[in-house]
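> Predicted coordinates and the sequence they were generated for:
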Amino acid sequence: MAAGLVISAPASGVGKTTLTLALARAWRHRGLNVQCFKSGPDYIDPAFHAAATGRASVNVDSWAMDRATIAHLVSRGVDADVVLAEGSMGLFDGVAARGVSGTGATADIAEMLGWPVLLVIDPSGQAQTAAAIAAGLRDYRPGVRLMGVVLNRVASPRHEDLVRRALNDAGIAVFGALPRHAEISLPKRHLGLVQAEEQAEIGALIDEAARFVAEHVDLDTVLHSAAAWSPEPAVNRLNVTPPGQRIALARDAAFSFVYPHMLEAWRAAGAEILSFSPLADEAPDASADVCWLPGGYPELHAGKIAANARFRDGLRAFAVTRPVHGECGGYMVLGTGLTDADGVRHGMMGLLGLETSFAKRRMHLGYRLAELAAPMPGHRPGARLRGHEFHYSTILAQPDTALAVVHDATGAVIAETGSRRGQATGTFFHLIAEDR
C-alpha cells in the first residue's frame, strides 16, 4: 500500500518541480521507495524525477489518454511506498474542450486517482490573500481534495506568521514554509528547465533541496496526510504500434524530447531501440528498419549538425530505402534549412523542403489532434494521433505534401500540418497517444 499525492499550485513558476524533487529525495534518504509521475505533456520534468528517485517517471495526460491507459501507467507504482504526481501550470488549468478523459488539468488526475493535493503557494507580495487563493482552490471543484499547503519563498518570520494565521482561520493545514533559497533554483531555458542530463551537478542540487525542505517541512505529516493507495489491476492499454522492429533513435543533447511511455511501449511490443548521436557524427544503424529523430534543441547545435557529414550522408542513404520520421526539432533537421537565433542559416538534411527560423521567435504551444492523410511509421492513413506542440520557430516554407489535417484542442485547423516526401515524414507535435 503506497501513499499517493499530487503536488500542484495556483500557477506555473511557483516551485512545484523543486518541491517534488526535494520530497522524493528526502523520502528516498529515509529508505522509502518513491515513484513520480508528471501530469500533462511536459517532457522535461520526468528526467528530473528519475534523477531524484532512481526510478523512471512517465507522463499521465487526461486530454490525450483514456482512464485505462492512465491506470496502466500509474500501476508501475505498485511496489512504491510513496507515489507523487507533479502537476503542470495551475491546479485547474487545462484546455477549453474536453479530450479523451479530461481537459489536461492536474485536477483531472487528482480526482481520477483519488489522491489529495499538496498545494505550493508563493505568497510573495501578499499575506492573507494567499489563504483566500488556497481556499478558492479547495472549494472550486467537488471531488478534488486539498490536503494542505507548503509556502515557498516567504520573506520573513513575520510574513510567514501572517500567512499561517490566515490559512489556519480558513481551516487549511500548513505543512511547512520555505524561505528564499537561491541555491536550489533549477536553471531554465526557453522551453522550460534545462534538461537533467545537461546538468552535471543535478544530484548535488537535489540533495541540497532535500536537506532544505526536510528542515522546513513536516515530512511525516505530509506522508500521513496522503491517500492510502494500491493500484487496481490494469490491462496494458497503451495500444502503441512501434514504428519498426529495429528503431534507430537519435539521442543526445540536440534530440532528447521523447516521452518515456512511448519508448517503453515500443520495447514492450518487441521492438529494439538502437540509439545514435548526430552530434557525435554518428549515422543511424544500417540494420535498422526505421529512423526516428525526436525533438530537442537543434537550434543550439545547428552549426555542428550541418557540419557532421557522416550523420548527414548516412541519414540520406538510409532514407532512400527506409522510412525516417522527425518530431518538432527532428522535423526541422529533416528540412532544407534552419536559421538560428542570431540569424545565421544552416543547411539541414534536405529530406523535406521545410525551412524554419528562430531569428524571430514565435511561440507555438498546445495540444494537437492530427488525422493522418498518409501513413507515417507505426500509423496508418486515417489514424487520429494526439500530441503536444511547443517550440519558438517560424515556418518560412513547408512546400511538401501535408502529412495530416491538424487541429488544436478547440478544434481549429492549424498550419503546422507536418509533411512527407518519399520515405521522410515529420510533425511539429510530439506524439502522446493514438485514438483507438
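Yep, that arrived.

> okay, CA-based contacts and neighbour counts for the rest of this
Noted.

> quick one: buried residues of stretch 210-224?
Neighbour counts over stretch 210-224 (16 or more other Cα atoms under 10 Å) mark 210-214, 217, 219, 222-223 as buried.

> also this one, for the comparison:
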Amino acid sequence: MTPGLLIAAPASGTGKTTVMLGLLRALRNDGVVVQPFKSGPDYIDPAFHRAASGRASFNLDSWAMPAAMLDGIAGHARDAELVLAEGSMGLFDGVARAGATGNGASADIARHMGWPVVLVIDVSGQAQSAAATALGFARFDHSIDVAGVILNRVASPRHERLARTGMAAAGIRVFGALPRRGDLKLPERHLGLVQAAEHADLDERIEGYSAFVRAHIDIAALRAVARAGNGRAAAATTGTPPAQRIALAQDAAFSFTYPHMLDEWRRFGAEILPFSPLADERPAAHADLVWLPGGYPELHAGRLAAARNFHAGLHDHALTRPVHGECGGYMVLGEGLVDAAGVRHRMTGLLGLVTSFAQRRMHLGYRRATLNAPVGALPTGAILTGHEFHYSTIAEQPDAELASVVDAEGTQVTESGSYRGAITGTFFHMIAQQR
C-alpha cells in the first residue's frame, strides 16, 4: 500500500492544519502525488486539503466506520505516492466508549493503517520541557509509532536550540522548527475554520504556508519515515444510497457533504444532480429524492427566505417524492429560522421545525440513530452512525420523531429529527449505515 504519515498533535490549536496544508502544497509543487485524509468528522479541513493538494480529501473515523469501510476509503490512495493524514484534537482524544473500530481518536487511525505519527508541538512558553510531552506521547501506547516532532511557534534561535536539546536528550527526532508567525493563522467560525471557498486569497495563503514549511522542515526526512499502510484492500461500504437520482443542494449555504458518501452512492449507480438554493434554483424535475446537506444557512437566511423558485420547486417535488435535510438542511425544511440578531426568516415550511441562533447552545458529538420512518430508500429500522455539531436551539418541533438517537455513551439524545410523510430531517450528519 501507499506509504503514509499521520500529522497529529498533543492538543487542538497547535498549528497542525497550517503544517498539513504547507506540506501538501510543497509536495505537490515538487510533483509528488499526495493523497490527503482527515481523522474524525470534519467537513472543513478536507476542503482546504483539496485546495492544497489538488485531490479530494476523505474522512476516516474509527467510531463511526467499520474496519472494511476504513480500508475501502484508504483505497483512494492507491494511485498516490504518499499519504498525509491530519489528526483531530489531541492524538489520543476520543470518546469514552468504542464504536465500530475504536473510540474516534486519531491514534486509532494510525494504528489501523500502520502510519507513523509526526507530532506538531507548540513550544511557546517552554523549551526543554516540551520533550517531556513528546516522550509521554511516544511511550503512552506502544502500538503507535511516534516518528518524531515538528516544533512550532519557536520564539528565537536560542529557543530552538534549547527545545532541540531537550528532544535530543529524550531520543525524540526533530523534523523541523517553525518560527512564530501570527499572520499564518486562518480565521475560525463556530467549530472550525472559515470554509475554504470563502477565502478569495486561499491559493496565495497556501503557497505562503508551503514556502514557510519548505524553509524550516526537512520534507525529505518526513518522506523517508513514511510507511506503507497495513489495511486490507476493500470496497468502502456505507450501504444502499437513499435514491437513484439525488438532487443535492450545493453552494455556500449547503456545503457539508462527505466525499466518501457521494462516491459510495455513485458506486451503487446513483446519479448526483447538484443545484443551488442560494441561486434560487429548483431541484431537478426528474430527481427521486432531494437532499439538503448541512452548512451555514443562518449566514444566508435572508437570501434563502427570498428564494421563491427554490421554495416552489421543493414543494412541487415533495408532493410525490421524498425530501431529506441534515442539520442546516433540516432547518431550511422547517417553518422558520431565527438568526443571531433575533430576526425570524421564513423557511420552506415542509416541516414544522423552528430553530433559533439567538440563544446559542453548542450541540456536539457522535450519534447512533435507529430510524422510525424511511429516509428515501433507507428503511425504517436502519441504523445510522453520524455526528452532530451546531449552535442552534429548537423553538418548535411539532412533527413525529424520525429516529431514536443516542450519543457515543448510549445516552438518549432529544434532537431526534422529525418527519411529516416523506419529508424527513435530522440534526446529525450521516457517516455510515451499520449492517
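Alright, I've got the coordinates. For clarity, every value in this text was computed on a predicted model and none was experimentally measured.

> quick check, nearest of the buried residues of stretch 210-224 of structure 1 to residue 400 of structure 1?
Lowest distance from residue 400 of structure 1 to those (Cα to Cα) belongs to residue 210, with 50.4 Å.

> that older thread, ok, the buried residues of stretch 210-224 of structure 1 vs residue 390 of structure 1, which is closest?
Residue 390 of structure 1 lies nearest to residue 210 out of these, by Cα to Cα, at 30.4 Å.

> what about the aligned residue in structure 2 for residue 201 of structure 1, neighbour count?
Alignment note (TM-score structural alignment): residue 201 of structure 1 maps to residue 201 of structure 2. Neighbourhood size, residue 201 of structure 2 [other Cα atoms under 10 Å]: 10.

> Tell me how far residue 201 of structure 2 lies from residue 207 of structure 2.
Between residue 201 of structure 2 and residue 207 of structure 2 the computed distance is 10 Å (Cα to Cα, to the nearest Å).

> Ok, residue 283 of structure 2 next?
Residue 283 of structure 2 sits 37 Å away from residue 207 of structure 2, going by Cα to Cα.

> Neighbour count: those two, which is higher?
Taking other Cα under 10 Å, residue 283 of structure 2 and residue 207 do not tie; residue 283 has more neighbours (27 against 17).

> separation between that one and residue 312 of structure 2?
The gap separating residue 283 of structure 2 from residue 312 of structure 2 is 10 Å, by Cα to Cα.

> Please apply the same query to residue 85 of structure 2.
Remark: distance between residue 85 of structure 2 and residue 312 of structure 2 (Cα to Cα) = 43 Å.

> do the same with residue 224 of structure 2
Using Cα to Cα, residue 224 of structure 2 is found at 57 Å from residue 312 of structure 2.

> so residue 277 of structure 1 makes contact with residue 250?
Yes: in this structure residue 277 of structure 1 lies within contact range of residue 250 using Cα atoms under 8 Å: 5.6 Å.

> ok, those two, which is more surrounded?
Neighbour comparison, residue 277 of structure 1 and residue 250: the larger count goes to residue 250, with 26 against 17 (by other Cα under 10 Å).

> Let me see the contact set for that one.
Residues in contact with residue 250 of structure 1, defined by Cα atoms under 8 Å, 6 or more residues apart in numbering, are 256, 275-278, 284, 291-294.

> cutoff 10 Å now
By Cα atoms under 10 Å, 6 or more residues apart in numbering, the contact list for residue 250 of structure 1 reads 256, 273-279, 282-284, 291-295, 326, 330.

> Tell me which of the residues you listed fall in strands.
Those of these mapping onto strands are 273-276, 291-293, 326, per DSSP state E.

> and residue 136 of structure 1, how many neighbours does it have?
Neighbour tally, residue 136 of structure 1, other Cα under 10 Å: 12.

> what do you get for residue 103 of structure 1?
Using other Cα under 10 Å, residue 103 of structure 1 is surrounded by 22 other residues.
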